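**Student:** can you look at this prediction? I've put the sequence above it.
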Amino acid sequence: MTSEEFQTLYSRDLKKLHAEIAQYASDDQLWKVLPGTINSGGNLCQHLIGNLRTYVGLALGNFPYIRNRDSEFADRIFTQTDLLEQIVLLQQIVADSIGKMTPGALVSEYPRSVLDMFPQQTISFILTHILAHLSYHSGQINYHRRWITGGTGNSQ
């Protein structure tokens, strides 16, 4: 996959994430945990922001970021408005970071000091893995939002 194709897919999925978060009627809805689950839509969104800021923005784009992964799940770091602003910022950071990737860079090894998960882990492979992670959690947020709001709207 080319850097332009990655940019297109990340842009699409981050726009969907933004639309999901915007459809919650209140902060309280965003942070409600459904029975039988452990994460609210807000916590999942914070987790996606931390994940993408770390593994794409910091590692590939050199955008400064200090991650507290535990806090992403345990705390209410952002309001709904803040989350929406963070997603807009994230869209630019991800686009700029991936935009720097040449075809040669995409086939080079992803820094193991940042993430060491797979025997063969090119930047392209890790970008694909992270895109799947974004899509997975965005689907969870969609389900959470529809359950909480009683809505049937589907931005997925």
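**Tutor:** Ah, there it is. Numbers count the residues shown, from 1 in each chain.
**Student:** switch to C-alpha atoms for all contacts and neighbour counts from now on
**Tutor:** Fine.
**Student:** pull the longest helix from this structure.
**Tutor:** helix 123-149 (DSSP state H).
**Student:** for the residue nearest to residue 120 when sequence neighbours are not counted, what are its contacts?
**Tutor:** Excluding the flanking residues, the one nearest residue 120 by C-alpha to C-alpha, 6 or more residues apart in numbering is residue 109, at 7.7 Å. For residue 109, the contact set (C-alpha atoms under 8 Å, 6 or more residues apart in numbering) comprises 120-123.
**Student:** next up, a structure to set beside the first:
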Amino acid sequence: MAYVRQRELEFSRKHVPRTELLTMVEETARIVDETLRALPTEKLAEEYPLLVFEAPTSTEYLLVHLTTHLTYHLGQVNYHRRLLDAR
């Protein structure tokens, strides 16, 4: 099944059960792993088919960007976790 983003739910959905969140994270990790393993190395140098920034980029550049973007959000999650642990 192809991934279908539901961006509005990413910001509006509240009180998601922990078990459901963990299941979604595990499924996402599985899909990312399978996708990257199946990605031929030569595809990395090719232009990414969608225009994401002001100018075209390689697939490799976009994947590095997405990785650093994810780490930014992981930092935010960790910050909020520490706030909750401090209670």
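**Tutor:** Here it is on my side, so go on. Worth saying up front: this structure is predicted, and the values here are computed from it rather than measured.
**Student:** TM between them?
**Tutor:** These two chains, once laid on top of each other, score a TM-score of 0.87 by TM-score structural alignment, normalised by the length of the second structure; 87 aligned residues with a C-alpha RMSD of 1.8 Å.
**Student:** translate residue 22 of the first structure into the numbering of the second structure.
**Tutor:** When the second structure is aligned by TM-score structural alignment, no residue sits opposite residue 22 of the first structure.
**Student:** residue 74 of the second structure: neighbouring residues, count only.
**Tutor:** Residues lying near residue 74 of the second structure (other C-alpha atoms under 10 Å) number 12.
**Student:** ok, now residue 118 of the first structure?
**Tutor:** Applying other C-alpha under 10 Å, we find 10 other residues in the vicinity of residue 118 of the first structure.
**Student:** tell me the secondary structure at it.
**Tutor:** Using DSSP: H, G, I helix; E, B strand; the rest coil, the structure places residue 118 of the first structure in coil.
**Student:** what span of the second structure is stretch 78-95 of the first structure aligned with?
**Tutor:** Stretch 78-95 of the first structure corresponds to residues 16-33 in the second structure, going by TM-score structural alignment.
**Student:** contacting residues around the matching stretch?
**Tutor:** The contact list for stretch 16-33 of the second structure, computed with C-alpha under 8 Å, 6+ apart, is empty.
**Student:** and the residue nearest to residue 120 of the first structure, what's its match in the second structure?
**Tutor:** Residue 109 of the first structure maps onto residue 47 in the second structure, by TM-score structural alignment.
**Student:** now its match: how far from residue 13 of the second structure?
**Tutor:** Residue 47 of the second structure sits 34 Å away from residue 13 of the second structure, going by C-alpha to C-alpha, to the nearest Å.
**Student:** check contacts around the residue positioned nearest the centre of the first structure.
**Tutor:** Central residue check for the first structure by C-alpha atoms, centre = their mean: the C-alpha nearest the mean position is that of residue 48, 3.2 Å away. Residues in contact with residue 48 of the first structure (C-alpha under 8 Å, 6+ apart) are 134, 137.
**Student:** which residue in the second structure aligns with it?
**Tutor:** By TM-score structural alignment, residue 48 of the first structure lines up with nothing in the second structure.
**Student:** any idea which element residue 48 of the first structure lies in?
**Tutor:** Residue 48 of the first structure is part of helix 41-52 when elements are defined by DSSP states H and E.
**Student:** what of residue 18 of the first structure?
**Tutor:** Residue 18 of the first structure is part of helix 3-22, with elements assigned from DSSP H and E.
**Student:** tell me the one of the contacts of residue 109 of the first structure nearest residue 19 of the first structure?
**Tutor:** Taking C-alpha to C-alpha as the measure, residue 19 of the first structure lies nearest residue 123 of the contacts of residue 109 of the first structure, at 28.0 Å.
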